[in-house]
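K.L.:
Sharing a model that was predicted from the sequence below.
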Amino acid sequence: MISLVERLRAELGPDAVLTDADVTDSYARDMMPLAPSGSPLAVALPDDVPGVQAVVRACAEAKVPIVPRGAGSGLTGAANAIDGCVVLVTTKLDEIVEIDPDNRLAVVQPGVINLDLRGAVEKHGLFYPPDPSSYDWCTIGGNLSTNAGGLCCVKYGVTTDSVLGLDVVLADGSLLRTGRRTVKGVAGYDLTKLFIGSEGTLGVITQATLALRPLPQAPGTLVAAFNATESAGAAVARIVREGVVPSLMEIMDATSIAAVEEHLKMEIGAGKGCAALLICQSDAGGEAARRELTAIEQVCADSGADLLHTTYDLAEGRMLLTARRAVLSALEVYGAWLTDDVCVPRTRIGELIAACERISADRRLRIAVVGHAGDGNMHPTIVYDPTSTDEFERAHLAFGEILEAGLALGGTVTGEHGIGKIKRDWLEREIGPIGMRVHRSIKAALDPENLFNPGSMFAME
């Protein structure tokens, strides 16, 4: 009898199926060191939809699990291999199939890099909003599978808010088309949203129809420095309450600021004694942008900001955003890092940062907090020595304590990174037994043999 690997090579070609352990190990895990991973039987790299279907059908007949994977930029272990699985990599399906400027949509395959799509549609005067921090190398397929967000979420929403329809290969190898190309449409269940954020547990996304927006105006940028995180949190809450919707509103704590200034060898205007920095942008253009930023500046001043600076110089604005995006790289000089992902009500951002400061002191670890203040999605990042078993264990404990703090503040254990293999127990704590029963029922209906990414998000009973 022909083996599964032999069949896959016959279907895809010998170069598209990898089995050398030295090579397959590089596909076995994502960026989350806490998440478990196994050794795959093979890594398959199909370059078209029939190839994806062939992999799914072959694995279904052999009853071998499939773990879909994009670029591996995830932070929860959602794309981590399990022993004996086939890792199905979608990066070769990298075609921008269509850009339709008149209907403001694009049709793309899952291997398209987020930044490449943004650059391609910009030539048509259009804009694809989701912009995760890894946007220069993460793929659209991975963004869809985790419902990724980014810095622009406060105004433009997360990935699901920009998706009109999907093509998905189901567990029997058939191709499901969901959604539409129209602006409106409510025929049947919203299957598109069901697959977005499902982390490869229900099917393999092979194409997406994405809604685009007109290209925004060049943004103005405001920076506000506060000597107390509570004051920064109060400013965020009041900005939201007053109905101002900037295109970006990010927050950095003192640890993040210090790391970035040292890493980039530059001052970002915070000054000594700064506990939190708020970075806001408005892409409304012209006088509208000036009104928005003036209103934000007044709120920050009233909330106790020690420093306020507004610029309409694009280079200066980009420099400030570069500082925000550089936080993880800046922390690497101190050790390895674990990035958490909790979302709390915007009125409680200050409390979450304070909780992280307490956890940092208790666990004797550096914890830097940055996040999307406009929607309350915070990313506390724990720095530890990877050669120290003791520090790794303390980092693991701190990771869970941050999630606990987020839930206690009325939040969620993930705002945009997903559950993966690292937060399975936390999902059950958050949504409860009835919610888990519904999840398992949906999984069983679409993947009765439990072959799509088993063990990610939750375990089947």
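P.N.:
Structure received.
K.L.:
all contacts plus neighbour counts: C-alpha atoms, from now on.
P.N.:
Will do.
K.L.:
So residue 36: helix, strand or coil?
P.N.:
Per DSSP: H, G, I helix; E, B strand; the rest coil, the secondary structure class of residue 36 is coil.
K.L.:
Excluding chain neighbours, what is closest to residue 64?
P.N.:
residue 85 (5.9 Å; C-alpha to C-alpha, 6 or more residues apart in numbering).
K.L.:
residue contacts, that neighbour?
P.N.:
With contact taken as C-alpha atoms under 8 Å, 6 or more residues apart in numbering, residue 85 is in contact with 39-42, 64-67.
K.L.:
Measure how far stretch 232-248 is from the centre of its chain, please.
P.N.:
23 Å (C-alpha atoms, centre = their mean, to the nearest Å).
K.L.:
First-to-last residue distance for that stretch?
P.N.:
Taking C-alpha to C-alpha, to the nearest Å, stretch 232-248 runs 15 Å from one end to the other.
K.L.:
which residues touch that stretch?
P.N.:
151-156, 226, 276-283, 292, 295-296, 299-300, 303, 305, 346-350, 372-374.
K.L.:
In ChimeraX, select just the buried ones from the contacts of residue 85.
P.N.:
Buried subset of the contacts of residue 85, written as a ChimeraX selection, criterion 16 or more other C-alpha atoms under 10 Å:
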select :39,40,41,42,64,65,66,67
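K.L.:
Now, the contacts of residue 85 that are in strands?
P.N.:
With DSSP state E as the criterion, strands contain 42, 66-67 from among the contacts of residue 85.
K.L.:
Comparison target below:
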Amino acid sequence: MSSSEMLIARLRSSLGEKVVVTDPDVLDSHRNDHATFCAAGVPAVLVRPSSTAEVQEVLRAAGEYGVPVVTQGARTGLSGAANALDGCLLLSTARLNQILEISVEDQVAVVQPGVVNSELSRAVLEKGLFYPPDPSSWEMSTIGGNIATNAGGLCCVKYGVTGDFIRGLEVVLASGEVVRTGRRTVKGVAGYDLTQLIVGSEGTLGVVTEATLALRPEPEAALTAAATFLSIEDGIAAAAAVMASGLRPSLLEFLDGPTAQAIQNYRDMGLPADVGSLLIAQSDRGLRAAADVAEIARICTEFGAVEVAEASDAEESRMLLEARRLVNPALEPLGTTLVDDVAVPRSQLVALLHGIAEIGTKYDVLICCPGHVGDGNMHPTVIFDREDAAAEARALEAFGAVMELGLALGGTITGEHGIGLLKAQWLERELGPVGLGLQRKIKEVFDPGHLLNPGKVLRPFPAG
């Protein structure tokens, strides 16, 4: 028997037939996440544990037989981090899906990793509480996946990203041992911060089986404003002025001209043909929101907005946000999309957007650029015909050039999507050899056998 066959036999014996899946069709459907251009191998088995003890058994058995483990949540990621490797074990957190506790007094929730983001948000809202992280995939993505990539979202400009709300974790290590990191309390500086080390590690250091999340009081009612500009510069300047005003918008989104035009072509939103940029802002301060929106509108007008719309109620706010929600469906008919997520200092946003336009011209591809302008995290999206091999090659070159540009402007190659397979070759460029060496040493401590999501984030270790 091969090592994979012995592993499967052991897991069936210890966990039961229903937990261990080898059906080829099921395995094929779990091979990859939503990333484009990331290789996906053929897994040997899919295992669906429902307790920490079962995860321990899976990792102990995988370690004994030397079989790599790829942990998967909802597979909504965009970097290939959940993609299978040939002969690997896929560890699904789908059955680890319980909300274990919601404490109004402590303002925390204790959950398993398979809980869907939107389900948690609705559950805590029923108790007058708020879990802010809201990635665009929040109706599908799980808390475990959000932790794995330190996911952001539209409201992170005011509230922060997933890692800002992680108090503590329960993690099963490659050895099968369980470690609890962090704590339930608001404060705590005892020892190194292992919690934040696990956040964003994309399943390469351990398997999260429980998370203690910080909550906030339910936000007040929100109102929205949308402003149209004839240039990128005016839209970015207005966004900078909003951020400097002290208003602290709960959402500040930017669409460049090509993105706005694609949306207008997809659905008539009344945008002018010569739109250069679109800024969408929101305040969630209840009775004060109307005054906030009026001030945002005043700032946008001062910085050259040709049209500003102010919502007076929730329905009008929803309609003004529709343009942002239509980005993905509006871009899909244009061709295959390759989505980047570089982040730069806000002072460098104009240079980034002009550079992206130049890259699109150089490589003869369309690049649309929506993004979270309030925190400088943009999503340049390269669009091309995948049936055209030459166009695909140019698109990949353009994708790399955008990351080069982001680094040159003092930014990062990923603000919220993670490294996975898609950007592993670029990590050393950002970290430098010393930083990369430290990360390899950390990986060795947590996973000396290199069995947890090998080849993701950190490229294969040098021989010897």
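P.N.:
Yep, that arrived. These numbers were taken from a predicted model, which means no experiment stands behind them.
K.L.:
quick one: TM-score?
P.N.:
TM-score for the superposed pair, counting by TM-score structural alignment, normalised by the length of the first structure: 0.96. Supporting figures: 458 aligned residues with a C-alpha RMSD of 1.4 Å.
K.L.:
that older thread, so which of the contacts of stretch 232-248 of the first structure are in strands?
P.N.:
Among those, the members falling in strands (DSSP E) are 226, 276-282, 372.
K.L.:
ranges for the helices of the stretch 101-250 of the second structure?
P.N.:
Secondary structure of the stretch 101-250 of the second structure by DSSP state H, counting those that start in this stretch: the helices cover 117-125, 143-149, 156-159, 194-198, 232-244.
K.L.:
What range does the shortest one cover in the first structure?
P.N.:
Read it as helix 156-159 of the second structure. Counting by TM-score structural alignment, helix 156-159 of the second structure pairs with residues 153-156 of the first structure.
K.L.:
distance from that stretch to the second structure after superposition?
P.N.:
Following the fit onto the second structure, the mean deviation recorded for stretch 153-156 of the first structure is 0.5 Å by mean C-alpha distance after the TM-score superposition for the first structure.
K.L.:
Give me the contacts around that stretch.
P.N.:
129-130, 245-249, 372, 374-375.
K.L.:
Of those residues, which belong to strands?
P.N.:
Per DSSP E, the contacts of stretch 153-156 of the first structure map to strands at 248-249, 372.
K.L.:
Which ChimeraX command selects the buried ones in those?
P.N.:
The buried residues among those can be selected in ChimeraX (16+ other C-alpha under 10 Å) with this line:
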select :248,249,372
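K.L.:
between the ones in strands among the contacts of stretch 153-156 of the first structure, which is nearest residue 34 of the first structure?
P.N.:
The closest of these to residue 34 of the first structure turns out to be residue 372 (C-alpha to C-alpha; 23.7 Å).
K.L.:
Enumerate every residue touching the nearest residue to the closest one once chain neighbours are set aside.
P.N.:
In space, and not counting its chain neighbours, residue 372 of the first structure is closest to residue 250: 4.7 Å by C-alpha to C-alpha, 6+ apart. Contacts for residue 250 of the first structure (C-alpha under 8 Å, 6+ apart) come out as 151, 278-280, 324, 370-374.
K.L.:
For these, name the two members farthest from one another.
P.N.:
Within the contacts of residue 250 of the first structure, 324 and 374 form the most distant pair, 14.6 Å apart (C-alpha to C-alpha).
K.L.:
which ones are touching the counterpart of residue 181 of the second structure in the first structure?
P.N.:
Counting by TM-score structural alignment, residue 181 of the second structure lines up with residue 178 in the first structure. Residues in contact with residue 178 of the first structure (C-alpha under 8 Å, 6+ apart) are 165-167, 191-192.
K.L.:
among those, who's most crowded?
P.N.:
The most neighbours of any of the contacts of residue 178 of the first structure, using other C-alpha atoms under 10 Å, belong to residue 166, which has 26 neighbours.
K.L.:
what's the counterpart of that one in the second structure in contact with, if anything?
P.N.:
Alignment note (TM-score structural alignment): residue 166 of the first structure maps to residue 169 of the second structure. By C-alpha under 8 Å, 6+ apart, residue 169 of the second structure lies in contact with 180-182, 195, 208-212.
K.L.:
mind redoing it with 7 Å?
P.N.:
Applying C-alpha atoms under 7 Å, 6 or more residues apart in numbering, we find residue 169 of the second structure in contact with 180-182, 195, 208, 210-212.
K.L.:
Nearest to residue 454 of the second structure among those?
P.N.:
residue 208 (16.8 Å).
K.L.:
wait, that closest one sits on residue 170?
P.N.:
Yes. Using C-alpha atoms under 7 Å, residue 208 of the second structure is in contact with residue 170, at 5.8 Å.
K.L.:
so which of the ones in strands among the contacts of residue 85 of the first structure would you say is closest to residue 426 of the first structure?
P.N.:
Nearest to residue 426 of the first structure among those, with distances taken as C-alpha to C-alpha, is residue 67, at 21.6 Å.
K.L.:
Please enumerate the strands of the stretch 301-450 of the second structure.
P.N.:
307-310, 336-339, 366-368, 370-372, 377-378, 381-384 (DSSP state E, counting those that start in this stretch).
K.L.:
Can you lay out those strands as JSON lines showing distance to residue 164 of the second structure?
P.N.:
Converted to JSON lines, the strands of the stretch 301-450 of the second structure look like this (distance: least, C-alpha to C-alpha, whole Å):
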{"stretch": "strand 307-310", "distance to residue 164 of the second structure": "31"}
{"stretch": "strand 336-339", "distance to residue 164 of the second structure": "25"}
{"stretch": "strand 366-368", "distance to residue 164 of the second structure": "29"}
{"stretch": "strand 370-372", "distance to residue 164 of the second structure": "17"}
{"stretch": "strand 377-378", "distance to residue 164 of the second structure": "17"}
{"stretch": "strand 381-384", "distance to residue 164 of the second structure": "27"}
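K.L.:
can you tell which of those strands is closest to residue 455 of the second structure?
P.N.:
For the strands of the stretch 301-450 of the second structure, the distance to residue 455 of the second structure is smallest for strand 336-339, at 21.0 Å, taking C-alpha to C-alpha.
K.L.:
which other residues reach the closest one?
P.N.:
Here strand 336-339 of the second structure has contacts from 36, 379-386, using C-alpha under 7 Å, 6+ apart.
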